[in-house]
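Trainee: no FASTA, just this:
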């Protein structure tokens, strides 16, 4: 019974994959699709804009600090189960690491937006 059901599933899956492949056949060498498009005219400048490295650095710093903040959330849940002194030491150590990282980024100039 399991073998029959798996064969039916494989048959239906292969038919669906074949139909999707036939329906979605695209020509990659089509001239209109390969040419740049800007309101019907060829673009006057490059269609690719240079990526701002400063924006990338700020986004990475935000991501790192955002993940570290999510690491603080479970500490709220364990606050009642551990000693207050231990909890205070853990929180102070964690926030100290965050502040040291912030000052390091500041000294490296990653937080200064240059034009």
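Mentor: Sure, I can see it. On a predicted model such as this, the values are computed, not experimentally measured, just so you know. Numbering: from 1, shown residues only.

Trainee: every contact and neighbour count from this point should use C-alpha atoms.
Mentor: OK.

Trainee: go through stretch 84-91 and flag the buried ones.
Mentor: By 16 or more other C-alpha atoms under 10 Å, the buried positions in stretch 84-91 come out as residue 87.

Trainee: so residue 56 sits in a helix?
Mentor: Yes: applying DSSP: H, G, I helix; E, B strand; the rest coil, one finds residue 56 inside a helix.

Trainee: what is the burial count for it?
Mentor: For residue 56, the neighbour count with other C-alpha atoms under 10 Å is 11.

Trainee: what packs against the helix or strand containing residue 4?
Mentor: Assigned by DSSP states H and E, residue 4 belongs to helix 2-23. Of the remaining helices and strands, none touches helix 2-23 by 3 or more C-alpha pairs under 8 Å, 6 or more residues apart in numbering; DSSP states H and E.

Trainee: right, and the helix or strand after that helix?
Mentor: helix 31-34.

Trainee: other SSEs contacting that following helix?
Mentor: Under the contact criterion of 3+ C-alpha pairs under 8 Å, 6+ apart, helix 31-34 touches no helix or strand at all.

Trainee: take a look at this one as well, against the first:
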């Protein structure tokens, strides 16, 4: 999400006000969470389980490798081709985050800042 998009989202916030912000500890999500936290005057709380999907041997390689992984994803949510974290594993990880937060922080409004694939799979 770009800076202008985020500013517009914050200016027109229409959801319950968060009481806590948890974010992936990767740089871009930390930066996004920091801008949101500033707007709501909240502290940041890194949560490594919100990290992006691990792409195994393709990690850090060109983006044009993603379609190869996604083709395998379409065949099986359990595949680990190229050493990638499976879709099923990402979904379980994200569902685990949400379940643990619901138990530990019941009654709070928690904003999670993560990445495209993890958000899609949970």
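Mentor: Yes, it's here. Since we're looking at a predicted model, the values are computed, not measured.

Trainee: what's the TM-score here?
Mentor: The TM-score (TM-score structural alignment, normalised by the length of the first structure) is 0.27; 44 aligned residues with a C-alpha RMSD of 3.5 Å.

Trainee: one step back: who's in contact with the helix holding residue 4 of the first structure?
Mentor: Helix 2-23 of the first structure has contacts (C-alpha atoms under 8 Å, 6 or more residues apart in numbering) with no other residue.

Trainee: list the buried ones in it?
Mentor: Residues of helix 2-23 of the first structure include none that count as buried (16+ other C-alpha under 10 Å).

Trainee: residue 112 of the second structure in helix, strand or coil?
Mentor: Following three-state DSSP, residue 112 of the second structure is assigned to strand.

Trainee: so where do the strands sit in the second structure?
Mentor: Using DSSP state E, the strands found in the second structure span residues 20-23, 44-46, 110-113.

Trainee: go through those and name the closest to residue 36 of the second structure.
Mentor: With C-alpha to C-alpha as the measure, strand 20-23 is the member of the strands of the second structure nearest residue 36 of the second structure (8.3 Å).

Trainee: what's the closest one packed up against?
Mentor: Using 3+ C-alpha pairs under 8 Å, 6+ apart, strand 20-23 of the second structure sits against helix 27-40, strand 44-46, strand 110-113.

Trainee: show me what the last one is packed against.
Mentor: Okay, so that is strand 110-113 of the second structure. Under the contact definition 3+ C-alpha pairs under 8 Å, 6+ apart, strand 110-113 of the second structure sits against strand 20-23, helix 27-40.

Trainee: for these, which one sits closest to residue 46 of the second structure?
Mentor: Of all these, strand 20-23 comes closest under C-alpha to C-alpha, at 4.9 Å.

Trainee: in that closest one, what's buried?
Mentor: 20-23.

Trainee: let's have those in a markdown table, adding distance to residue 88 of the second structure.
Mentor: Formatted as a markdown table, the buried residues of strand 20-23 of the second structure follow (distance: C-alpha to C-alpha, whole Å):
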| residue | distance to residue 88 of the second structure |
| --- | --- |
| 20 | 27 |
| 21 | 25 |
| 22 | 22 |
| 23 | 21 |
